[in-house]
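Enquirer: structure of the sequence below:
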Amino acid sequence: MNASEESRVTAASRGWRKRNESPSLPEVHQSMKVPLKGGFMRKLLAFAGPGYLVAVGYMDPGNWASDLAGGAMFNYSLLSVIMISNLMAILLQSLSARLGIATGRDLAQACRDHYSKPVSMGLWILCELAIAACDLAEVIGTAIALQLLFGIPLLYGVLITSVDVILVLMLQNKGFRHIEIMVISFIAIIILCFGVELFLSKPDVASVMGGFVPTTDIVTNPQMLYIALAMLGATVMPHNLYLHSSIVQTRKIDPSVAGKKSAIRFATIDSTVALTIALFVNAAILILAASAFYSTGHTEVAEIQDAYHLLTPLLGTGMASVLFAVALLASGQNSTLTGTLAGQIVMEGFLNLRLKPWIRRLLTRLIAIIPAVIVIGLYGEGSTGQLLIFSQVILSLQLSFAIFPLIKFTSDPVKMGPFVAPRWVRVLARFVAVIIAALNIYLLYGTFF
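Expert: Have a look, this model is predicted:
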């Protein structure tokens, strides 16, 4: 490192109102070594993992309802919205990884160290609401999968999801790589299930390719626009930005400028590949809905349970429904693992308060389970669709409060030093942030009025 670069790194450490007192996720911080020498693929494999934990949030049960509705109602037309949403996610997650590697802070710690205490507390409360809303979608999705596969009543299924804290604790005690392997295994199950589903549904390939081209109908058709906005709101998850900025720090990297720049590059490749896989999963759900439901006139399908029961008669085999439910169960369990980590990161980052993981997980689960139990008990199992939509509305409300601080920090040369985001990235990120904020405001307006 030359004198100029060293002075810029030192300046970056002075660009915060407060000093960073402890590393993010200290029990696994820099616990995984990466090779300082070796080929490209060897280094890439060492950095592979965090991106897949992030990708889980882009294929969780909260996404399924909007994807199913979009395919059933509008055929393949909204595939372009899924693609654009994923491109936005790739950009924002790359900034999140850049922040964590360059500053040694996760996004929650960065907010705490930059903003005043009242502002920081407000951001923390909003983020906790978003995590609880995301957990609500995971609870409902897992409970629906248990009901479809094993006939367990939905109310009991919701209660069963509270015991998954044991699985999370076991994996954390064995090391972070075990969590990554578990997540990647569940993703592989989801991909396999939907690969078979697409083979059985025999979609029209030319029409599928045409669906990735945006059309003016998305804007001129109010109903299509509303579904498109719901897809966007369900795709870019605020808690993922906090999560990614932390878990990239599990790698023990070369602390020099060159070492950090290399780590940022590999972390960006990791998340880009993983989110491309998430794009396939979301597109597969919509394609399945379009080829199975739209083409047969079942355009009203929006509930996950309805899709499950219709797949067998429409595709001519009971395997279709079973694979659909298995993929849903894997999606719910995956989201549980990453939701646990996100909750821990946010609480420790904003409050500098450490709780035992099982206590933190139990608190988050109770916040999600209580409203699910009350609504299902009062209004029956048919109310789950409304609960899923409500959870996405809460996520939409919080999204901009995570995106704008992230862009602010990664665009600041004093805070980031030589790792500040390139100018074209900063301009594009600001444009994306404004678009997402405007579309989510419109989505909220449409939801309530």
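Enquirer: okay, CA-based contacts and neighbour counts for the rest of this
Expert: Will do.
Enquirer: can you give me the strands for the stretch 201-350 of the chain?
Expert: 251-252 (DSSP state E, counting those that start in this stretch).
Enquirer: go ahead and confirm residue 412 touches residue 420.
Expert: Yes - using C-alpha atoms under 8 Å, residue 412 makes contact with residue 420 at a distance of 6.5 Å.
Enquirer: neighbour count for those two, which is higher?
Expert: More neighbours surround residue 420 than the other of residue 412 and residue 420, with 21 against 16 (other C-alpha atoms under 10 Å).
Enquirer: what residues are up against that one?
Expert: Taking C-alpha atoms under 8 Å, 6 or more residues apart in numbering, we find residue 420 in contact with 410, 411, 412, 413.
Enquirer: give me the nearest residue to residue 337, chain neighbours excluded.
Expert: Distances taken as C-alpha to C-alpha, 6 or more residues apart in numbering place residue 168 nearest to residue 337, at 6.2 Å, with adjacent residues excluded.
Enquirer: could you also give me the structure for this next sequence, so I can compare it with the first?
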Amino acid sequence: MDKNGKKIVSYANGPSLEEINGTVDVPQTTSFWKNLIAFSGPGALVAVGYMDPGNWITSIGGGAKYGYLLMSVILISSLIAMLLQYMAAKLGIVTHMDLAQATRKYTGKKLGFVLWIITELAIMATDIAEVIGGAIALNLLFGIPLLMGVILTIFDVLLLLILTRLGFRKIEAIVMTLILVIFVVFLYEVIIAQPNIPDMLKGFIPQKQVLHHGELTMALGIVGATVMPHNLYLGSSISQSRKYNLQDEEHVAHTLRFATWDSNIQLSVAFIVNCLLLILGSALFFGHGDELGTFSTLYNALQDSSIAGAVASPLLSTLFAVALLASGQNSTITGTLAGQIVMEGFIHMKIPTWARRVITRGLSVIPVLICTIYFGANEQALDNLLIYSQVFLSLALPVSMIPLVYFTSSEKIMGKRFKNKPLIIVAGCLCTIILTILNIDLIIETLMHI
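Expert: Reported below is the predicted structural model:
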């Protein structure tokens, strides 16, 4: 604190994502809409993680097996995501440290290293879903063999390097465009599917049936695929991309306000996309849930009239593959950035930007390559790898959530004005406890079926 009682914050081993941090100008205006436009972007990169290929099987499968029952699970997961991302953005904007930097600073070198390993595995697990989704999309659209598709995903990193040189706003614009593609594709397919609107709306009301064994397992899968740890690190870092005066509390509050608006709007889009996925599964595939365990079977089902009914067509299948490719590309960009944030923040490893991103991507591609080479063109093997990768996400989520809630609730770290209010603290603690218990259960369920 300075002599006036204001908190003075210093960088933890330099700013997070130094080539992006504080590079985007914002207008000096009181216009709400101009400010919202200027601050829009980081929320889109965060939202990508909540509608990546890892969500697709669980959401569509949930609809195909249980109809609209699990709509309430998507709603609750999205509200939790909004709360956590608000805290992540606040940590970054107020302290000018991302979650990895703050965790390392307040836990020490040894524990920080252990937490880095866990988080790195979680990011690899997340990236595995993007690699698999991208490779399968290339196979479905262009007939490219899965092994070649996996190898091609490595070059996504080169695209990110080029985009970074063009400016962070260019990355945001491309991500938002790809999100729009995904949204439009699934909105069109759901309209064509003609869902039962009253049943759909009823699904947002939690039912006791969700607690039954099969429904609960699927619900846990949806939660695990929706709330992912790497997004908390990403959100706490890219929230610092706008230029603002850290020593001016009013300016900090202004930045936090519009960062929160941006995050909540984009996460609302992610919520709608996940709802569309479940609605599509329910409207077209209800009763065929056990037949739709892979991306290829979903692709084929969309043009099979015996499953999808009269609306089945090759166009629906092609649009599905296009959306899958867009989702994989989007998640590649954000996953690679998250890997860089975690590596720099936890172990203070300073290597060239291109090397950091190649290493992060390379580590994620290796297990997919091994699986593809060993099992050949067996997509089911890749989908099993995707499911098992969720174990690491389940393990890493509490490791991310507990420090986040603690740091943002601390007056010493956040200052009196910006520390979490009592209601936020209670909500954050409840979410952490519940999700930790659910994720432990998910780990046990997954390991029991290996």
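Enquirer: show me what residue 127 of structure 1 aligns to in structure 2.
Expert: Under the alignment by TM-score structural alignment, residue 127 of structure 1 pairs with residue 119 in structure 2.
Enquirer: can you get me a residue count around its match?
Expert: 27.
Enquirer: give me the mean distance between the helix or strand hosting it and structure 1.
Expert: Element membership for residue 119 of structure 2 (DSSP states H and E) is helix 109-142. After superposition onto structure 1, the mean distance of helix 109-142 of structure 2 to its aligned counterpart is 0.6 Å, using mean C-alpha distance after the TM-score superposition for structure 1.
Enquirer: what stretch of structure 1 does the helix or strand following that helix fall on?
Expert: The helix or strand immediately downstream of helix 109-142 of structure 2 is helix 146-153, counting by DSSP H and E. Mapped onto structure 1 using TM-score structural alignment, helix 146-153 of structure 2 spans residues 154-161.
Enquirer: check which residues of the matching stretch are buried.
Expert: 154, 155, 157, 158, 159, 161 (16 or more other C-alpha atoms under 10 Å).
Enquirer: just name the closest of these to residue 204 of structure 1, please.
Expert: residue 154 (35.5 Å; C-alpha to C-alpha).
Enquirer: let me know whether the closest one touches residue 141 as I believe.
Expert: No - Residue 154 of structure 1 lies out of contact with residue 141 (C-alpha under 8 Å); the separation is 10.0 Å.
Enquirer: picking up where we left off before, which among the buried residues of stretch 154-161 of structure 1 gets closest to residue 248 of structure 1?
Expert: Using C-alpha to C-alpha, those come closest to residue 248 of structure 1 at residue 161, 27.9 Å.
Enquirer: how about that closest one, nearest residue that isn't a chain neighbour?
Expert: Spatial nearest neighbour of residue 161 of structure 1, chain neighbours left out: residue 139 (6.3 Å); criterion: C-alpha to C-alpha, 6+ apart.
Enquirer: what is the neighbour count of residue 161 of structure 2?
Expert: 15.
Enquirer: contact partners of the host helix or strand of it?
Expert: Assigned by DSSP H and E, residue 161 of structure 2 belongs to helix 156-166. With contact meaning C-alpha under 8 Å, 6+ apart, helix 156-166 of structure 2 is reached by 20, 170, 171, 329, 332, 333, 336, 354, 357, 358, 361.
Enquirer: buried stuff in it?
Expert: 156, 157, 160, 163.
Enquirer: that helix to helix 109-142, inter-axis angle?
Expert: Computed by axes from the mean of the first three to the mean of the last three C-alpha atoms, to 10 degrees, the angle separating helix 156-166 of structure 2 from helix 109-142 equals 110 degrees.
Enquirer: ok, average deviation of helix 156-166 of structure 2 from structure 1?
Expert: Averaged out, helix 156-166 of structure 2 is 0.7 Å away (mean C-alpha distance after the TM-score superposition for structure 1).
Enquirer: before we move on, back to that, contacting residues around the residue mapped onto the residue nearest to residue 161 of structure 1 from structure 2?
Expert: Alignment note (TM-score structural alignment): residue 139 of structure 1 maps to residue 131 of structure 2. Residues in contact with residue 131 of structure 2, defined by C-alpha under 8 Å, 6+ apart, are 150, 153, 328, 332, 365, 368.
Enquirer: tell me, what residue is most central in structure 1?
Expert: Centroid-nearest residue in structure 1: residue 57, 2.2 Å away (criterion: C-alpha atoms, centre = their mean).
Enquirer: against residue 273 of structure 2, how distant is the counterpart of it in structure 2?
Expert: Matched by TM-score structural alignment, residue 57 of structure 1 corresponds to residue 49 in structure 2. Taking C-alpha to C-alpha, to the nearest Å as the measure, residue 49 of structure 2 falls 12 Å from residue 273 of structure 2.
Enquirer: alignment lookup: residue 243 of structure 1 to structure 2.
Expert: Match for residue 243 of structure 1 (TM-score structural alignment): residue 234.
Enquirer: is it true that residue 69 of structure 2 lies in a helix?
Expert: No - per DSSP: H, G, I helix; E, B strand; the rest coil, residue 69 of structure 2 lies outside any helix segment and is coil.
Enquirer: I'd like to know how many residues surround it.
Expert: A total of 26 residues lie near residue 69 of structure 2 under the criterion other C-alpha under 10 Å.
Enquirer: ok, the equivalent of residue 306 of structure 1 over in structure 2 - contacts?
Expert: Here residue 306 of structure 1 is matched to residue 297 in structure 2, going by TM-score structural alignment. Counting by C-alpha under 8 Å, 6+ apart, residue 297 of structure 2 makes contact with residue 291.
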